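Generate coordinates for the sequence data below:
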Amino acid sequence: MSDGTIGPEGRVVTFIDLGTNSFRMLIVRLNPNHSYTILSRQKQQVRLGEGEFEAEEITLAAMERAVIVAKMFVDLARTFHTEEFVAVATSATREASNQNELLHRIRQEAGLDIRVISGREEARLIYLGVASAIHLAGRRIFCIDIGGGSTEIAIGDAQGYTHLDSFRIGAIRLANTYPSPDERGIVGPVQQKKIQQHVRNAIVHATAAIRSLKPECAIGGSGTIMNLAEIAGKAHHPASVTEPRSNGLTLKYKEVKKLIELLSPLTLEQRRRVPGINPERADIIIPGAIILEVFMKELGLLEISVTSRGLQDGLLVDYLSRMDNFPLMGELTPRQRSVLQLGRSCGINEIHARTVTNLVLEMFDSAKTKKLHDFSDAERELLEYAAFLHDIGSFISFTNHHAHSYYIIRNSELLGFNDREVNLIAMLARFHRKKSPRKKDTFVTDLDPRDQRALRLLSCFLRLGESLDRSHAALVQHVRFTAANKDTARLEIQARGECQLEIWGIENEKRAFEKAFGRNLVFSVMENPSS
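Down below sits the predicted model:
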């Protein structure tokens, strides 16, 4: 690794994962404000492990494909002015007797130095990539990634991993070990049972240890699991004309079993035409599904959440955690990191954002003590993030920036949130200015009743908070509700110096407050003695 110096224009780093089935590349610009911008993600099937695992040697044809794709990736990365490459190779390379020949050719012909990592190191990096995007909330998770040559698992929580393991079972390896006797590619019951028993034997000593750690939820990555989720999604919604999204989906154990039953009797050509399937995976999808099915059965997992996060994301997280320029990587939750990253990447006014956020949360907390609302910490957290991001739409244009804020938040990859939470954050930002949300608005009617009420009331706090820093000078330092009855809510504002713009702003919001809370808003301004 270089010294990590980031100039005024940022620094571009490229991460490359040479897997057994596919090569993946992530190109990232590290920004001077401690955020990063993803410039490109690329994936290319190479089948590096094809025909390898019996002879323990990468074939000449696979090596040629690897060199061509590695050179293509490097050339593309150079067009983004990459200053540093971080490249690792996994199962197929680490087990190959001709590993050095492959590494030498890629170094000579593509100009890329590759680090071959162990199975446990692969599991560690996968865990970093997955856990950095999940709201763990005190839960212990079981993470599984089914590759072409190996399967990695990890168990951990917000503090880090507690168990790592790697098994020499993968979709390509098992497809090579137990080839279909049927020339059409049908996978019969005998072949299925052989693969199942192979997987059970491979993991038998690990399952007891995994069960003893009592993970509370399971998360699966890798192309195999994602593609199974996409096939299951198409089965549930056959009329969908859009590509299914695997992120955020859940695969149930009974669905995995049904998919094996569905796909096994089909010929290879028939499998390639199954809705949702990646045709390039048709020959290895069944062994991959069986690996997942056995793990779920042996561990008693009724369902598993699906993520696109994996090794290359872990490489990025690991890289940033070692840099002095990114000290927040280890101090924030995935949600906090994701919100901060989005805000900084769009150049928000962070001082104003934090001022408004603090004022909004003071109002939320004091209003709750006066029984103006009964919302929980869950809604408080979403309000906090909406307040921080409320002006992010100015990145596009100040005109109608509240609408742009909604669009950016709704369509950004906010890690650690589910779709409902992202939508509510975006909606709160949407209504921080101009018209208040109305019951008949389509925006509102699409929400469930509790979220409709949350939007109406919490957007009031955000509108008041924005008004209280109308000058962007942080003149208002504290605000709280001091009393409330069935007719009136009293708001006390502590300011330093003259804050006439802020007072006018509050006056403009009194009607919206009365409509939302059914009370008149009465406020008083006090000079903060500490100012």
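
CA atoms for contacts and neighbours, from now on please.
Fine.

Please tell me I have it right and A386 contacts V422.
No. Taking contacts as CA atoms under 8 Å, A386 lies outside contact range of V422: 9.4 Å.

Who has more neighbours out of these two?
Using other CA atoms under 10 Å as the criterion, A386 and V422 rank with A386 on top: 30 against 22.

Can you give me every residue that contacts that one?
If you count contacts by CA atoms under 8 Å, 6 or more residues apart in numbering, A386 has them with I425, A426, L428, A429.

quick one more, to check against the first:
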Amino acid sequence: MELTLPAATRQSISPRPGSALHRVAAIDVGSNSIHLIIAEARPGERLRIIEREKDTVRLAAGLTETHHLTDEKIKAAVATLRRFTDLAHAHDVTAVLVVATSAIREAWNRDVFLQRVEQEIGLKVEILPGVEEARLIALAVAEVTDFQGERGLIIDVGGGSTEFILTDGQTPTYLASVKLGAVRLQEQFLSRQDPPSRAEIEALTTYIQSGLARTVREIQEAGGFQRVVGTSGTILALAAAKPDTHSLETKAPAPKKVAFTSFASELTYAELQALNRRLQRMPHKARRKLPGVDSRRADIIVAGGILLETIFRELGIQHLTTCEWSLREGVVINYLREQGWSLSHTPLSAGDIREHSILSVARRYAYEAGHAHHTAKLAEQIFDQTLPLHGLGMREREWLRYAALLHDIGYHIAHTSHHKHAMYLIRHAELPGFHPHEIAIIANLARYHRGSLPKRKHEDFTRLLPVHQETVTRLIPILRLADALDRRHGGKVKEVIVEMQDQSLQIVPISVDNTDISLEVWCAQQVLPIWATVFPGLKVEICPEQAAPAAMYR
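Below is the predicted model:
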């Protein structure tokens, strides 16, 4: 079923057909929070989220008992929508898309809310049916997730409902919306005692099991699933707050966390169970201080955790991967496709998603494509021919390639210290498909493509695990040599031949049509001490093409 947002939903600002840039705002009026994203679409780039705002209005408060939105909550929601609309206009958006979900769907006085929003702000709100909400969630998740041809189950736990989708990354084969949400369940079962009693927890668990019975049966009858993706604030918060398994098992201090964010994290059934036992013993005041849990979500996180754990148990889930993109991004993607923008019509492989993420960041910061891609090509050649020396694998080769593509994006900020600026930009870029430690490694590699080698005082490097510090250190000489061999950014060195014998390394740059590459050779020679430092005892030399033994040529 295709959703066609009515013309009235595309608020006040008409799109600019044929424009090279679309900025679109999407506002999601949810049961717990009202969310705003402002997304920027450019040809050849992944959709970029340039602004995110959230206000925990809790529209669904009291709705289960009275079936009515309170005047206080309507007033707060209108104020939030006015502020979000002003912010959207300040970003010169081409459209404002406003959707509402469970709380507005079920409120008997929803027309009062809709009329006030239209009269006071000029916005028309589209109320999404539960199944359409699920479809748009699937649209967003598929844009940034590689299902590897497997059947995936997407779970979105909201304040008033939970959506379930079966998909392989293309058209969903199953869509369902169940009236089980963190706000709804907290008010019904866990609002009397703090922390909740065992009897309350057991009653809630039984209620959830009953509410899930039909959906569980339908998912099983539809063929089940092979992987699970979780979206929404509740699931993201639970994944962020999960206990450190190293600390639980060894009772030793956890290793320092890498200060890099990821588009996806992992949550196992065992981790969720351990977290829930802890949450259920903590009073609200203590939960507010728990890392990873927004203080405004602390009152509903227990109900959300029990709901997710019950879903895990009833469906036999052992492992879930989170996804930050959900309904709001799906609304934007759907709208852009209606406008003729092509984002991705077929599911991308993991490599495609990662490459697309890297190139989107590169283009965003006006990278010099010729030099970046040629540096990456030379770096891969050197990596492949020095494998016995560095002993790294294909994943490390991929990190090297991505660092080569991004190593000069710091010029977007300034020439001086551009290597440090590159690290900053990579750290704060949205990179779907990458784990935090991978973003950290790529950022560090870009940072050390020039300047000093890593030092103890460099916090971003020392935060890496020791094995990742070693990986970065071994890749630095390769990236620096590749960069030096394209010093004039002209692709004058078409390939590099490396000959290894014991502790001796002979490097032969091959020019294009016997072009003069004396500058590139000189720059490469300046990098050789780095090789000797990283690989003690190694003798390295640059051998001019004419002087190289004939046996070295392929």
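
TM-score of the superposition?
Aligned and superposed, the two chains score 0.83 in TM-score terms (TM-score structural alignment, normalised by the length of the first structure); 520 aligned residues with a CA RMSD of 3.9 Å.

now, which of the contacts of A386 of the first structure lie within helices?
Under the assignment DSSP state H, these contribute I425, A426, L428, A429 to helices.

Can I get these in JSON lines including neighbour count and distance to N31 of the first structure?
What follows is those, written out as JSON lines (neighbours: other CA atoms under 10 Å; distance: CA to CA, whole Å):
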{"residue": "I425", "neighbour count": "25", "distance to N31 of the first structure": "25"}
{"residue": "A426", "neighbour count": "26", "distance to N31 of the first structure": "25"}
{"residue": "L428", "neighbour count": "31", "distance to N31 of the first structure": "28"}
{"residue": "A429", "neighbour count": "32", "distance to N31 of the first structure": "25"}
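
Now render those as TSV, adding distance to R344 of the first structure.
Putting these into TSV (distance: CA to CA, whole Å) gives the following:
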residue	distance to R344 of the first structure
I425	17
A426	17
L428	19
A429	16
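
biggest separation within those, which pair?
The two members of these with the most space between them (CA to CA) are I425 and A429, at 6.4 Å.

could you point out which element follows the longest helix along the second structure?
In the second structure, with assignment by DSSP H, the single longest helix is helix 198-221. Counting by DSSP states H and E, the next helix or strand C-terminal to helix 198-221 of the second structure is strand 227-231.

and for the very next helix or strand once past that next one, what are the contacting residues?
Downstream of strand 227-231 of the second structure, the first helix or strand assigned by DSSP H and E is helix 233-241. The set of residues external to helix 233-241 of the second structure that reach it, using CA under 8 Å, 6+ apart, is 156-158, 182, 230, 265-267, 272, 275, 290-294, 301, 304-305, 308, 322-324.

Of those residues, which belong to helices?
Checked against DSSP H, those include these in helices: A182, L272, L275, I301, G304, G305, L308.

and the fifth one, what does it touch?
G304 of the second structure makes contacts with V157, G181, A182, T234, I235, as judged by CA under 8 Å, 6+ apart.

Now tabulate the residues you listed in a markdown table and tack on neighbour count and distance to R487 of the second structure.
Converted to a markdown table, those look like this (neighbours: other CA under 10 Å; distance: CA to CA, whole Å):
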| residue | neighbour count | distance to R487 of the second structure |
| --- | --- | --- |
| V157 | 26 | 52 |
| G181 | 26 | 58 |
| A182 | 27 | 57 |
| T234 | 26 | 49 |
| I235 | 26 | 47 |
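
hmm, which two among these are most spread apart?
In the contacts of G304 of the second structure, the most distant members under the criterion CA to CA are G181 and I235, with 11.6 Å between them.

okay, and the common contacts of those two?
Counting by CA under 8 Å, 6+ apart, the common neighbours of G181 of the second structure and I235 are V157, G304.

what ranges do the helices span in the stretch 251-400 of the first structure?
253-263, 268-272, 285-299, 311-321, 334-345, 350-369, 377-389 (DSSP state H, counting those that start in this stretch).
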